[in-house]
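Engineer: okay, here's the prediction I keep looking at, along with the sequence it came from:
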Amino acid sequence: MKQFVMLVLSGLLMVSCQEVPKGYVINGIVENMPEGKVYLKSFRNKMFFDVDTADVKDGKFTFKGEVDQPLLFGLATDQMDYPVQFFIENVNMNVAVDPEGETITVENSPINDLFRENATKVFEKGYNIDSLVNKYPSSPVAAFYLYRYFTYQLPLQQLTETRNQLSQNLADCPYVKDLDAIIEQLNHVQIGQKAPEFSLPDTAGVIVSLSDFKGKYVLLDFWASWCPPCRKENPNVVKAYQKYKDKNFTVLGISLDKDKGKWLKAIEDDQLTWTHLSDLKYWDSEIPALYGIRGIPANLLLDPDGVIIAKNIKEEELHKKLEEVIK
């Protein structure tokens, strides 16, 4: 009996000493690409960064690693214009993707089921982010979608109320932390508040400050050459500028470009004859964050004292507001 007990304890000890599997394993297939490379990219602040590379052999690849919590990543090949997105959690996942990044399937990952289910819905008019957060308050997917797509769509009060529905279990989630930072900043750039001061280089490299325009109505116009909706709105801004430029009004363009040549060409092509500023840091620029800007085009209208009197006014709404305040 004593020997039996010792054998059992010995067996348990051996089991306990074995390394418990942890981390993730991504077993992937790239359709119609027998050889090549696949890049794993982490996501932060609207951008993807390379974190690992795998060789594709016979159309298959593998990534192994560990994450502290489920996080959004991207997969890319040399043929892709933009990474395909999915969540990584510490499980074994089977992933299939096409070389152009048009489709991705992820098996054995409930988080990705929820992510894919809402991937196109979030762009539909009338999508109810409150419902998703209310139904899945502990899901990083709900936190991600709220942070990524609705910080510039929802009024501040509604955004704050929806954020407060998220579980305390997500307190360390980077999307919740970023969301809280955005809400904090938005509280300082509401209508009736003084616009934060900043300085940036103009097209010639000369440093220009917002305070240089004190005494004028100023439309702070956040845009970029690579942004189709911005380029579409530019003729409307040009029309407003031409009508009111001699009535104590100007536009101050703030670009999120990173290629100076493309920035300058867009200014010339769209005939944007007002002052333009950019540090060419894309979304890493501090100024969009200073103003709580999460998507472009975006704008703020300031009165001659630098007080915000309107936000995100476009098309006819822009002209109506200018007609109202500029006599």
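Structural biologist: Arrived safely, thanks for sending.

Engineer: contacts, neighbours, all on C-alpha from now
Structural biologist: Will do.

Engineer: in the stretch 151-300 of the chain, which spans are strands?
Structural biologist: Applying DSSP state E, counting those that start in this stretch to the stretch 151-300 of the chain gives strands spanning 199-201, 207-209, 217-223, 249-255, 275-277, 298-302.

Engineer: now the second one, how far from the centre of its chain.
Structural biologist: What it means is strand 207-209. Mean C-alpha position of strand 207-209 versus that of the full chain (CA atoms, centre = their mean, to the nearest Å) differs by 27 Å.

Engineer: can you list the buried residues in that strand?
Structural biologist: Residues Val208 are the ones in strand 207-209 that count as buried (16 or more other CA atoms under 10 Å).

Engineer: circling back to that earlier point, JSON lines for the strands of the stretch 151-300 of the chain, including distance to Thr162?
Structural biologist: Formatted as JSON lines, the strands of the stretch 151-300 of the chain follow (distance: least, CA to CA, whole Å):
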{"stretch": "strand 199-201", "distance to Thr162": "34"}
{"stretch": "strand 207-209", "distance to Thr162": "36"}
{"stretch": "strand 217-223", "distance to Thr162": "26"}
{"stretch": "strand 249-255", "distance to Thr162": "30"}
{"stretch": "strand 275-277", "distance to Thr162": "34"}
{"stretch": "strand 298-302", "distance to Thr162": "22"}
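
Engineer: okay, pairing it with this:
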Amino acid sequence: MKYPMTSLFLVASLLGVSSACSDAASSTSSAAETAAGPGYEISGQLRNAAAGTKVYLAELNGNQFVSRDTATTDAQGRFTLKGSTPEAALYQLKLDEQNQVLVSLDNKTKLQLTGDAKRLNEDYTVKGSKDSEMLQQLVRQLNTSGRQAQGVMQRYQNNAQAGRQDSMQALEAKFYAVQGQKTAALKRLIKANPTSVVSAFALSDPQIVNPDENFGFADSVATQLKKAQPNSRYTKALVQALEPLRKTAVGTIAPDINLTDPSGKTVALSSLRGQYVLLDFWASWCGPCRQENPNVVKTYQQYKNKKFTIYGVSLDQDKGKWEKAIQADGLTWTHVSDLKGWQSAAGQAYGIQSIPMNFLLDPQGRIIAKNLRGATLAAELAKRIK
């Protein structure tokens, strides 16, 4: 069972974002710039903030935060930040690593922010910016889902240590239900704000709303964003993220794979047409893959005589370890690999960035579902195979 981040609010963790400083000439917007034209203004007041507390403003630029400005609180915890931005963008307001929030700013934003300096990421309110308010809703949902998933995972681990397999399976189903509820809630939020930079941001990152698993939805939002904000960096990032997923989207014919099995025989994915096929990307060294294998084996045994089979593609590099894992886990279906690890031709053709990952194909070779885990694979087959 995959384990999500327990607090997805900290964007540095969420995106692998790092803090960085730019050249002084470009890192801070001056009062002169703001006076010369429109700009944003942040008026804040923080409870439990000592006079002189530093408030740092950094812009999310690519995969890092770039320092833009700094303010200092007065005796009442008040601070003001003013500046200008070339386009609507996401910014981080930070006191320290544990106390930071995301806001969205453009040159019309007059943002009011209040909160508790000791627990800012959990206790803050923003007004005056629809996008910032949307960010706050998104963050709250991610935090709620993260806490729920963490609780389920802890119970799962306790049952695993006690060897209670039935309870583990029920908790695994609960875990994926929590993930599904999170995604549904975030999609409702995005659907209500389809032309927001926040929507583009959320759909560009698999940790928020996985664009691969929700390609049709993400593509429809991208279409609206291209009309409303064609030059936005967030629109461009979403469009770029979706492009390699297009060829493996649900509804498309799966790209063919021609790789060798452990005996050296070349086996084409297309040779299995006429059956439902689970195209399963895994590796012997992948812990979550090995943990998932018992579920796959159980489903295979249930449906192998009902026009269902599996085509396993390993991202191994060591043939001996690959073969040993196949035998140890009882994986009695077709296996292929070019033993090139992450450079696997098949992995690159399908845009594989993490494993386990799978695609369910219908008898015509069309992708009908993807990333089926636990009981969801059996449930999907039950709907299709009578």
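Structural biologist: Ah, there it is. Because the structure is predicted, anything quoted here is derived from the model rather than measured.

Engineer: isn't Leu238 of structure 2 right up against Ser199?
Structural biologist: No - counting by CA atoms under 8 Å, Leu238 of structure 2 stays clear of Ser199, with 9.5 Å between them.

Engineer: the two - which one has more neighbours?
Structural biologist: Higher neighbour count among Leu238 of structure 2 and Ser199: Ser199, with 29 against 24, using other CA atoms under 10 Å.

Engineer: tell me the SS of that one?
Structural biologist: Put simply, Ser199 of structure 2 is helix when judged by DSSP: H, G, I helix; E, B strand; the rest coil.

Engineer: show me the contacts for it.
Structural biologist: Listed by CA atoms under 8 Å, 6 or more residues apart in numbering, the contact set of Ser199 of structure 2 reads 190, 193, 221.

Engineer: which residues does the first one contact?
Structural biologist: With contacts defined as CA under 8 Å, 6+ apart, Ile190 of structure 2 is in contact with Ser199.

Engineer: quickly find the element holding it.
Structural biologist: Assigned by DSSP states H and E, Ile190 of structure 2 falls within helix 165-192.

Engineer: and for Ile111 of structure 1, the neighbour number?
Structural biologist: 19.

Engineer: and the helices in the stretch 201-327 of structure 1?
Structural biologist: Secondary structure of the stretch 201-327 of structure 1 (DSSP state H, counting those that start in this stretch): helices located at 228-244, 260-269, 286-290, 315-325.

Engineer: those: which one's closest to Asp180 of structure 1?
Structural biologist: Checking the helices of the stretch 201-327 of structure 1 against Asp180 of structure 1 by CA to CA gives helix 286-290 as the closest, at 12.4 Å.

Engineer: separation between Ser196 of structure 2 and Gln179 of structure 2?
Structural biologist: The spacing between Ser196 of structure 2 and Gln179 of structure 2, counted by CA to CA, to the nearest Å, is 23 Å.

Engineer: comparing these two, which residue is more hemmed in?
Structural biologist: Neighbour comparison, Ser196 of structure 2 and Gln179: the larger count goes to Ser196, with 23 against 18 (by other CA under 10 Å).

Engineer: thinking again about what came up before, now the helix holding Ile190 of structure 2 and helix 375-384, what's the angle there?
Structural biologist: Counting by axes from the mean of the first three to the mean of the last three CA atoms, to 10 degrees, helix 165-192 of structure 2 lies at 80 degrees to helix 375-384.
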